[in-house]
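Enquirer: For reference, the sequence and a predicted model appear below.
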Amino acid sequence: MHDASHSKRNSLAALTLGAIGVVYGDIGTSPLYAFREALAQAAQDGISRGEIIGVLSLALWALIIVVTMKYVLFLTRMDNGGEGGVLSLMALARRATGGRWLVVAVLGATGAALFYGDAIITPALSVLSAVEGLKTIPGLDGMSQSMILGVTVGILVALFAIQAHGTARVAVLFGPVCLIWFLSLAALGLWHIVQAPEILHAFNPVNACRFLLSHGTTGLFVLGAVFLTVTGAEALIADMGHFGRRPIQLGWLSFVWPALSLNYLGQGALALQALAAAQAAGQPLANADWFFIMAPEALRAPLVILATCATIIASQAVITGAYSLTHQAIALGLLPRMHIRQTSADQIGQIYMPVINWLVLAGVLVLVFGFRSSSAMAAAYGIAVTGTMVVTTCLAFIIAWKYWQWDPVWTAMLVAPFLALDLFFFGANILRVSEGGWVPLLVAAMVGLVIAVWVKGRQAARTRAAGQGVPLAEFVAAIKARPPLRIEGVAVFLTQDADIAPSALLHNLKHNKALHRTNIILTVERQGSPHVAPPDRLTTERIDGDFIKARLSYGYMDAVDVPSDLARREGLLAGPGGTSFFVGRSAIRVGTRPALPRWMTTVYMFLHRNAADPTAYFTIPPNRVVELGSQVEL
């Protein structure tokens, strides 16, 4: 009994350390720029003591309300079979509403689209802000911006280039490096708090309210910048499937939250000291890179190196998150199939998607060269994250009401303060659209357009194919009346609608004038749950001696392996002649009676043509596949 409890504690500690390395990488690098950027918005006419304490109070209470109360204590309880994230919430809400509420699909697609805006900004902003710390090192203060950009681009290109080789080996270092990072944040903060303990007045929320009420529109701009302190909070629920709720909650409450709070307080304390020195000299206080100048000059070089490592880890978490989200979106039918490569034999979550990798890198490099500094880029960061948070809160309301069966009035009263705060932050960030906030909105709009076209196009193509098809029952009856030549073996026909005779079956019979001894009409479906146990995946229904209807069900996080899962059913693929898989390849063309606007059909044709090979997606060996083409007019 003692050994079991000891082992359980060790496992919890290991998972908590892993969570600190992966889950909190993004939010853990916010001290590099968040306080500096928030104070910059209030520094138009010089910085006062009230502004330092007011801005800091807003930052501390953002961490308390948005991250601790909303995410850690409330949303981590909304897991979908242990999985979290905006698409897992969408799948859970879709299941709770029977898939009848269009708003659920719209919210999920919007949240996914906004995530990609976040995915290109996080690596660009975090790595660039860390490299800019080189300027605070004695002797390097004259470093040109071109050199800063060169180092940043070198790090980012190397980071994306190694993704194809997998990150399982270096991932073991993430936890220890982030542990040192957060300890350094706490130590630097404590050192300065001791020198200016009056900064602790920032815990009084009255200071935050007083600041907002006295600064008008400027207060809203500051609030938009303060939101940078909570960017990365979405990772708390997105990575639940990897670590579990308890390690994530324990890591935040016992370690990460105190370390971040201490560091922000330390930056505020340093600013108060600098203000006192500036006032004594009769000079106004200018904003500065508060994070790096917290450290003594002798320690700045190691701090820049440590900060760069932390930002690389934060970027890695976002890149992995982009792969994971895309994988889920494909499974849920929101995006076309893409090539997915498993990079670890032990961890199913370790995947690599070349298309996503290089598209994200291209976006990151455009941002780096377009904005050229972390301060210019900071304005672009908040909109994508606040938009995702609004979506998350709306989905949480639907889940609590329809899935947990909570009273809608009480649920609304609980969720309303969170939603109001999210909308307040979103409104504050919208004010900065012209300063760069349009970037994530543009990225989200482009991804949203792809999702909308793909979903509408698939629906239209399926409807047209069903209209052109032959009901399976009629086909089976016709075969019975006039039996064709039989050949040995099992033929598996993949189709989206098991009630319609697959086009590949019709073409095979038409051209080869023969039918296999056993014919399996197979549909592969994705469920709203993240995982389906292998023994529960296959269901079959025998139509007659020649035909079997089969359905394979997978969770949206499961890897698809059609041959292996069919072979689990004893005797299904047995017999002489082997097994062949028939796949219909439909070519889309513009019809005389269009089902979609011409521009939408054109985009859908491009997406359909460039989607990954379905046989690779279903893990079917190429030498066992027969592809037969057909045309669908849209």
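Expert: Arrived safely, thanks for sending.

Enquirer: only C-alpha atoms for contact and neighbour calcs from this point on.
Expert: Will do.

Enquirer: Not counting its neighbours along the chain, what's nearest residue 327?
Expert: Excluding its sequence neighbours, the residue lying closest to residue 327 (CA to CA, 6 or more residues apart in numbering) is residue 557, at 7.6 Å.

Enquirer: And for residue 509?
Expert: Take residue 509 and drop its neighbours on the chain: the residue closest to it by CA to CA, 6+ apart is residue 515, 6.4 Å away.

Enquirer: That neighbour contacts residue 480, correct?
Expert: No. Residue 515 lies out of contact with residue 480 (CA atoms under 8 Å); the separation is 11.8 Å.

Enquirer: between the two, who's got more neighbours?
Expert: Neighbours were counted for residue 515 and for residue 480 using other CA atoms under 10 Å; residue 515 has more, 21 against 12.

Enquirer: thinking in terms of the whole chain, how far from its middle is the strand or helix carrying the more buried one?
Expert: Element membership for residue 515, per DSSP states H and E: strand 514-526. Between the centre of strand 514-526 and the centre of its chain there are 35 Å (CA atoms, centre = their mean, to the nearest Å).

Enquirer: Equivalent analysis for stretch 5-13, please.
Expert: With CA atoms, centre = their mean, you get 29 Å for stretch 5-13.

Enquirer: Can you point out the buried residues in it?
Expert: residue 12 (16 or more other CA atoms under 10 Å).

Enquirer: outside of that stretch, which residues touch it?
Expert: Outside of stretch 5-13, the residues within contact range by CA atoms under 8 Å, 6 or more residues apart in numbering are residue 247.

Enquirer: Let's verify residue 429: helix, strand, or coil?
Expert: Three-state call for residue 429 (DSSP: H, G, I helix; E, B strand; the rest coil): helix.

Enquirer: wait, what's in contact with the residue nearest to it when sequence neighbours are not counted?
Expert: Of all residues not flanking residue 429 in the chain, residue 224 sits nearest, at 4.6 Å (CA to CA, 6+ apart). Going by CA under 8 Å, 6+ apart, residue 224 touches 38, 382, 425-426, 428-429.

Enquirer: this is the comparison structure:
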Amino acid sequence: MQNVHSGSVDSQNIHQHSLAALTIGAIGVVFGDIGTSPLYAFREALHHSAPTGGIQEAAIFGVLSLALWSLILVVTIKYVIFLMRADNDGEGGVLALLALAGRGIGGRKGAVLALGAIGAALFYGDAIITPALSVLSAVEGTKTIPGIGEGISQQTIINITMVILVALFAIQFRGTAMVSKLFGPICVLWFVAIGALGLLHISDYPGIIGALSPHHAISFLVNNGMVGLIVLGSVFLTVTGAEALTADMGHFGRFPIRLGWFLLVFPALALNYFGQGAFAMAALEQARVAGLPLETQDWFFLMAPEAVRVPMIVLAGLATIIASQAVITGAYSLTQQAIQLGLLPRMKIVQTSPGSAGQIYIPAINWMLLFGVWLLVVQFRNSSAMASAYGIAVTGTMVVTTCLAFVVVHKLWKWSLLRSLFVIVPFLAIDIIFFGANVLRVVDGGWVPLAVGALICLVIWIWVRGKRLIDTKENEGAMTLAELGKSLSKSNVARVEGTAVYLTANPEGVPGTILHNLKHNRVLHERNLVLTVRTAGVPHVPEEERSSYEKVDANFARIVLRYGFMDAPDVPQALARAIPKSDAPINDMTTSYFVGRNVLSASKDEGLPFWQDIILIFLQRNAHNPAEFFHIPSNRIVALGGQVVV
């Protein structure tokens, strides 16, 4: 009995250790973005509360109440409690929801596909703003260093910011496996520090705890009209990063993320905002005694005692780098999912860790993000101006997420329409109010993420429509494999040794590459495999469920490989496993892979509009080599195709 007891204790210790490691890891990756919001969110909201005069007591209480209830309603209730239930085999995020919604309605159709594309596109807008704003706001903290802060120019701050950001993007190709082990402990230290900083200053004005009452938030919005809506747009900065809670479920699991939020992150954020509010109230009383209006200040860094201000600035810099890394990694992951789901053309994807499929690097996305970040920093020059550009992309993504969640709960979970509306409508109402508040800031900079999102949406739309048009044209009048087999039995086509693998999107028809091979080379291999690679609506497909094999006749066999939208396709490896043991195994040295490489021709008279033809042709020409994407040896690839008018 004692041995059994000892074994159970060991098992429990291992489980607790694993849970602790996952929770610390989640704190480092999942909460990096929302954890750096105290640097600028409260400051910007108070700044917009007093457009013509000094900051007032009602504004401090109103902004703080709005911030706290945003964290409670949007992050805690909507994301942590509700949306984290809507996982796709453990994975979350907007494209995972798109796959779930597609499963519920029987395919990615119309409005649901459009919603997923819009949500994905807006994420890229967020991905260029987060690194720029967070790092810039941390570096601006140097202005609060006693003795030297006054001598630091804004251009110096911009230069330091750009050096940090360029270095961050330049090291991406090395992967983050080693440094990511430090993310969790650093972020735990960060949350403990900001919580302690807030707790230190609550005593400056203990009555600030009363801001927890929602009547302060409601009365501020009711009494301030348009100013209240503008402030609400700034208050939303407190919840940016909430999407990461669901997007990173696959890496850490639902429970560790929830544990990290309730035990550390939410208490630390709440304490820090309470501290900033109390600090601002104390400053207001001092300003009243002096007979001066209270102007906005860098409340976060000024709260830090002078003795620890420099270490706090350094810690803030590390936290913002981690937040930026999380968004960059998220952009890679989202791009991989979009490629697998057919929303974007193939791109070069580099595995940076042999032991982790999730550790990837996409050069094209990396350098496009850096270019966007560089433009933002140069254009806006300070975090206050850039904060106007933040929020609209995130609120737009949240609206999309909520709409997709409605499809999931109603169609996939089979909730009644009334129950679905009862749960979803309040969330959607909050999202739309926040979205409307941020739309007011389009002219001040909100157009940036909208422009980025619109550009990505346009690319997705043209690519999806163009590929459907090409597939339709290729399959027009196509015969079946059985019909071709009968035709070949009556001909004298020369046969050559080896195996030919013909990649095609349509496993039922005859691939164009077979016809081109017969037409131009006048030969057929001994064994001919018609291969289709499909992406399932789940993140990962188990090895035992990955392939299906069907013998059509003596000439052809049909193989379908299924991958999840987060799997990295390895066609030769999967193909070898798909061949039945009764058949001869695949010989890599005598196997040729035939891929279609059509030459697209723009036309003003048919297909897509001419300007879309030009974009589609550009995307097709610059799509990554299928040999590398499918891990096929480049010396075994044969590209055949014809001209297709689009």
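Expert: Arrived safely, thanks for sending. The structure displayed is predicted, hence computed values, not measured ones.

Enquirer: Can you calculate the TM-score here?
Expert: Scored by TM-score structural alignment, normalised by the length of structure 1, the superposition of the two chains gives a TM-score of 0.98; 634 aligned residues with a CA RMSD of 1.2 Å.

Enquirer: Mind picking the two most distant members of the contacts of residue 224 of structure 1?
Expert: Farthest pair in the contacts of residue 224 of structure 1 (CA to CA) is 38 and 426. Separation: 15.4 Å.

Enquirer: Neighbour count: these two, which is higher?
Expert: residue 38 (26 against 23).

Enquirer: Tabulate the contacts of residue 224 of structure 1 (JSON lines), appending distance to residue 565 of structure 1.
Expert: Listed next are these as JSON lines, based on distance: CA to CA, whole Å:
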{"residue": "38", "distance to residue 565 of structure 1": "54"}
{"residue": "382", "distance to residue 565 of structure 1": "44"}
{"residue": "425", "distance to residue 565 of structure 1": "48"}
{"residue": "426", "distance to residue 565 of structure 1": "46"}
{"residue": "428", "distance to residue 565 of structure 1": "51"}
{"residue": "429", "distance to residue 565 of structure 1": "49"}
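
Enquirer: looking at it, residue 430 of structure 1 is touching residue 385, isn't it?
Expert: No. Look at residue 430 of structure 1 against residue 385 with CA under 8 Å: they stay out of range, at 11.7 Å.

Enquirer: who's more crowded, the two?
Expert: residue 385 (28 against 22).

Enquirer: Tell me the one of the contacts of residue 224 of structure 1 nearest residue 23 of structure 1?
Expert: residue 382 (18.7 Å).

Enquirer: Would you mind pulling the contact partners of the strand holding residue 515 of structure 1?
Expert: Strand 514-526 of structure 1 is contacted by residues 331-332, 484-498, 502, 508-509, 545-556 when judged by CA under 8 Å, 6+ apart.

Enquirer: which residue sits closest to the aligned partner of residue 255 of structure 1 in structure 2, ignoring its sequence neighbours?
Expert: Matched to structure 2 by TM-score structural alignment, residue 255 of structure 1 sits across from residue 264. Nearest non-adjacent residue to residue 264 of structure 2, counting by CA to CA, 6+ apart: residue 191, 7.1 Å away.

Enquirer: what's the counterpart of that neighbour in structure 1?
Expert: In structure 1, residue 191 of structure 2 lines up with residue 182, judged by TM-score structural alignment.

Enquirer: What is the neighbour count of that match?
Expert: Should you count by other CA under 10 Å, residue 182 of structure 1 turns out to have 24 residues around it.

Enquirer: List the residues that contact it.
Expert: Counting by CA under 8 Å, 6+ apart, residue 182 of structure 1 makes contact with 28, 255-256, 259-260.

Enquirer: Which helix runs longest in structure 2?
Expert: Ranked by number of residues, the top helix in structure 2 under DSSP state H is helix 306-340.

Enquirer: Tell me roughly how far that one lies from structure 1 on average.
Expert: Compared with structure 1 after fitting, helix 306-340 of structure 2 deviates on average by 0.4 Å (mean CA distance after the TM-score superposition for structure 1).

Enquirer: Where in structure 1 does that helix fall?
Expert: The aligned range for helix 306-340 of structure 2 in structure 1 is 297-331, by TM-score structural alignment.

Enquirer: Equivalent analysis for stretch 524-532 of structure 2, please.
Expert: With TM-score structural alignment as the criterion, stretch 524-532 of structure 2 aligns to 515-523.

Enquirer: average offset between that stretch and structure 2?
Expert: Per the superposition on structure 2, stretch 515-523 of structure 1 and its aligned residues are separated by 0.7 Å on average (mean CA distance after the TM-score superposition for structure 1).

Enquirer: Now do the helices in the stretch 251-400 of structure 2.
Expert: 254-260, 266-290, 299-303, 306-340, 363-380, 383-387, 392-407 (DSSP state H, counting those that start in this stretch).

Enquirer: Superpose on structure 1 and give me the mean offset of the third one.
Expert: Mean deviation of helix 299-303 of structure 2 from its aligned counterpart in structure 1 after superposition (mean CA distance after the TM-score superposition for structure 1): 0.2 Å.

Enquirer: Quick one: distance of that helix to the chain centre.
Expert: Its chain's C-alpha centre and that of helix 299-303 of structure 2 lie 31 Å apart, by CA atoms, centre = their mean.

Enquirer: Next: the fifth one.
Expert: Distance, stretch centre to chain centre, for helix 363-380 of structure 2: 17 Å (CA atoms, centre = their mean).
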